[in-house]
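>>> Sharing a model prediction with you, sequence too.
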Amino acid sequence: MRVLLFGATGMVGQGVLRECLLAADVQEVVAVGRTALTQEHGKLHQVLHADMFDFQPLEHLLQGFDACLFCLGVSSVGMDEATYTRQTYDLTLVAASTLARLNPQMTFVYVSGTGTDSSEQGKVMWARVKGKTENALLRLPFKAVYLFRPGIIQPLHGVRSKTRLYQAFYTLLGPLLSLVRRVRPAWIVSTESVGRAMLAVVRQGAPQAVIEPADIHRLAAERM
């Protein structure tokens, strides 16, 4: 399969990229982003693009894909609702609308978050915006849309967060997170399990669009 990956330099995206490159049935990964990856691989091709609100110049490169794994996202900390909406809802829908037109056979996988508000009416700003984004994605004419709500994610295999505070947290509490992930798998997932679960829903689908941590663990354990 051919996979389009957004957000490959982020913590989740790094883990997803690793699993894509390891998967025997993934023949090509095209990573679209503003920042160049230092990693090189025979399956990996990079497309650097500065304006993530305009994909018209790239349309000839964005066709013929089986899946889009959309791991691009920002923290809402310090943002007002208008700014967060532009960086979350607007940016995602510009990309997704373009891809739905060019690749109606595509499976679109979006990284959302635990606590997302599907009603779009709750008091928590980020949850409303994520809910609005999820609902809009479900209305697009893709083959399938899956909304991953992973909660706490533990980075594995050298994956690092670009946010220093988050990386310090993961470094300090890494062993504890590993223990909790084994005894309470509904609380914590890993970058490895997220990547494997994404590929699983592309391969064989899932009974529901919203993928919670327990679903991620189950899907990641399934064999090709």
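Good, I have the coordinates.

>>> use CA for all of it now, contacts and neighbours both
OK.

>>> For the residue nearest the centre of the chain, which residues are in contact?
In the chain, the residue lying closest to the centroid (Cα atoms, centre = their mean) is residue 71, at 2.7 Å. Applying Cα atoms under 8 Å, 6 or more residues apart in numbering to residue 71 gives the contacts 5, 6, 7, 8, 10, 12, 13, 110, 111.

>>> can we see that at 7 Å?
By Cα atoms under 7 Å, 6 or more residues apart in numbering, residue 71 lies in contact with 6, 7, 12, 13, 110, 111.

>>> mind listing the strands for this protein?
2-6, 28-33, 44-48, 67-70, 107-111, 144-148, 152-154, 188-190, 210-211 (DSSP state E).

>>> Just name the most buried of these.
Ranked by mean neighbour count under mean count of other Cα atoms under 10 Å, the strands of the chain are led by strand 67-70, which reaches a mean of 26.

>>> Tell me the helices and strands packed up against it.
Of the remaining helices and strands, those touching strand 67-70 by 3 or more Cα pairs under 7 Å, 6 or more residues apart in numbering; DSSP states H and E are strand 2-6, strand 107-111.

>>> Okay, one more to line up with it:
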Amino acid sequence: MYNVIITGSTGMIGKGVLLACLNSEEIQEVLLINRSSVGMESPKIKELLLQDFTQVHEYSEQLKGYDACFHCMGVSAVGISEDKYHQLTFGVSKSLADTLFELNPDLVFCYVSGTGTDSSEKGRIMWARVKGKTENYILSLGFKKAYMFRPGFVLPEDGIKSKTKLYNTIYVLLTPFYSWIKNSKNVTTTRKIGKAMVHALTKEFSKSLLENKDINKLAE
């Protein structure tokens, strides 16, 4: 039985990961770290609400004894400066990863970045550089296992909705084609991402950078 931490469970991907954990007999406890409550009740769920994630180290006592962290929290790069995006992406992730590695070095750390992330940290696309820097830092820490999830096109399932209205409109339009789209190896779903993260605890996978087809394979 495993105890896991999830960030960003109020978002589309994080919600899928939370549902997978609640449905898994192998997951005993889920600590949700968010800015606002997820609004769900379960004997498995504990919540830690933070406004400043860079201060997560102040809650060290509540973060001991966990087997995995599924770091699904993220912000859009649209309309914000590189400095701000760097703070909200790399800064927050570094604070979380540093704290958890100090407390639980044998932890499995899964980070959600995105397809197109730039591991060289030198490309033209700002968000891709910052995400690449974040991935590289987490991989360098020395966790027991670390997987960088790079989802591309993701279909929401189980009643989950995106916080972005445009995306929800697109998903509604695509609903009649879901059964066909889901058969593509290059498309994943919120349910598959959740299952893949749970399986990351119990299975060995040869890659640390997981695109959609890798996520789907780990979810099997």
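Received it, and whenever you're ready, just let me know what you need. From a predicted model like this one, the values you see are computed outputs, not experimental measurements.

>>> TM-score for this pair?
Superposed pair, TM-score by TM-score structural alignment, normalised by the length of the second structure: 0.96. Supporting alignment: 219 aligned residues with a Cα RMSD of 1.1 Å.

>>> which of the contacts of residue 71 of the first structure also appear as contacts in the second structure?
When the contacts of residue 71 of the first structure are mapped onto the second structure and checked using both residues aligned by TM-score structural alignment, their matches' Cα atoms under 7 Å, the preserved contacts are 6, 7, 12, 13, 110, 111.

>>> What lines up with the second one in the second structure?
This points to residue 7 of the first structure. Using TM-score structural alignment, the partner of residue 7 of the first structure in the second structure is residue 8.

>>> Now do its match against residue 217 of the second structure, distance only.
23 Å (Cα to Cα, to the nearest Å).

>>> Of these two, which one has the most company?
residue 8 (23 against 13; other Cα atoms under 10 Å).

>>> quick one: that one and residue 16 touch, right?
No. Residue 8 of the second structure lies out of contact with residue 16 (Cα atoms under 7 Å); the separation is 10.4 Å.

>>> just to revisit the earlier point, please render the strands of the first structure as CSV that adds distance to residue 200 of the first structure to the earlier fields.
Shown next, in CSV, are those (distance: least, Cα to Cα, whole Å):
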stretch, distance to residue 200 of the first structure
strand 2-6, 13
strand 28-33, 16
strand 44-48, 20
strand 67-70, 11
strand 107-111, 11
strand 144-148, 11
strand 152-154, 18
strand 188-190, 15
strand 210-211, 12
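
>>> And those strands: which comes nearest residue 58 of the first structure?
The closest of these to residue 58 of the first structure is strand 44-48. By Cα to Cα, the value is 8.7 Å.

>>> Once aligned, what mean separation remains between stretch 128-137 of the second structure and the first structure?
For stretch 128-137 of the second structure, the mean distance to aligned residues of the first structure following superposition is 0.7 Å (mean Cα distance after the TM-score superposition for the first structure).

>>> what about the nearest residue to the match of residue 7 of the first structure once chain neighbours are set aside, neighbour count?
Distances taken as Cα to Cα, 6 or more residues apart in numbering put residue 73 closest to residue 8 of the second structure, at 3.9 Å, once the chain neighbours are dropped. Counted with other Cα under 10 Å, residues neighbouring residue 73 of the second structure total 23.

>>> Centre of the chain to the longest helix seen in the first structure, how far?
Secondary structure of the first structure per DSSP state H: the longest helix is helix 164-183. Mean C-alpha position of helix 164-183 of the first structure versus that of the full chain (Cα atoms, centre = their mean, to the nearest Å) differs by 20 Å.

>>> Same check on stretch 177-190 of the first structure?
That offset, for stretch 177-190 of the first structure, works out to 20 Å (Cα atoms, centre = their mean).

>>> any chance you could map the helices in the second structure?
Along the second structure, counting by DSSP H, helices occupy 12-23, 82-86, 92-103, 126-141, 165-174, 178-181, 190-202, 212-219.

>>> Now render those as TSV, adding distance to residue 59 of the second structure.
Shown next, in TSV, are the helices of the second structure (distance: least, Cα to Cα, whole Å):
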stretch	distance to residue 59 of the second structure
helix 12-23	21
helix 82-86	23
helix 92-103	9
helix 126-141	20
helix 165-174	34
helix 178-181	42
helix 190-202	24
helix 212-219	31
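
>>> ok, the residue sitting furthest away from the middle of the second structure to residue 4 of the second structure distance?
Taking Cα atoms, centre = their mean, the residue of the second structure most remote from its mean C-alpha position is residue 176, at 27.7 Å. Note on residue 176 of the second structure: its distance to residue 4 of the second structure, by Cα to Cα, is 35 Å.

>>> Same question for residue 132 of the second structure.
Counting by Cα to Cα - residue 132 of the second structure and residue 4 of the second structure are separated by 24 Å.

>>> same check, this time on residue 23 of the second structure
For residue 23 of the second structure relative to residue 4 of the second structure (Cα to Cα), the value is 13 Å.

>>> One more: residue 159 of the second structure?
Where residue 4 of the second structure is concerned, residue 159 of the second structure sits at a distance of 23 Å (Cα to Cα).

>>> Equivalent analysis for residue 59 of the second structure, please.
16 Å.

>>> Repeat that for residue 163 of the second structure.
24 Å.

>>> again, but for residue 63 of the second structure
10 Å.

>>> show me the residues around residue 48 of the second structure that make contact.
Residue 48 of the second structure neighbours (Cα under 7 Å, 6+ apart): 32, 33, 34.

>>> Thanks again, I'm all set now.
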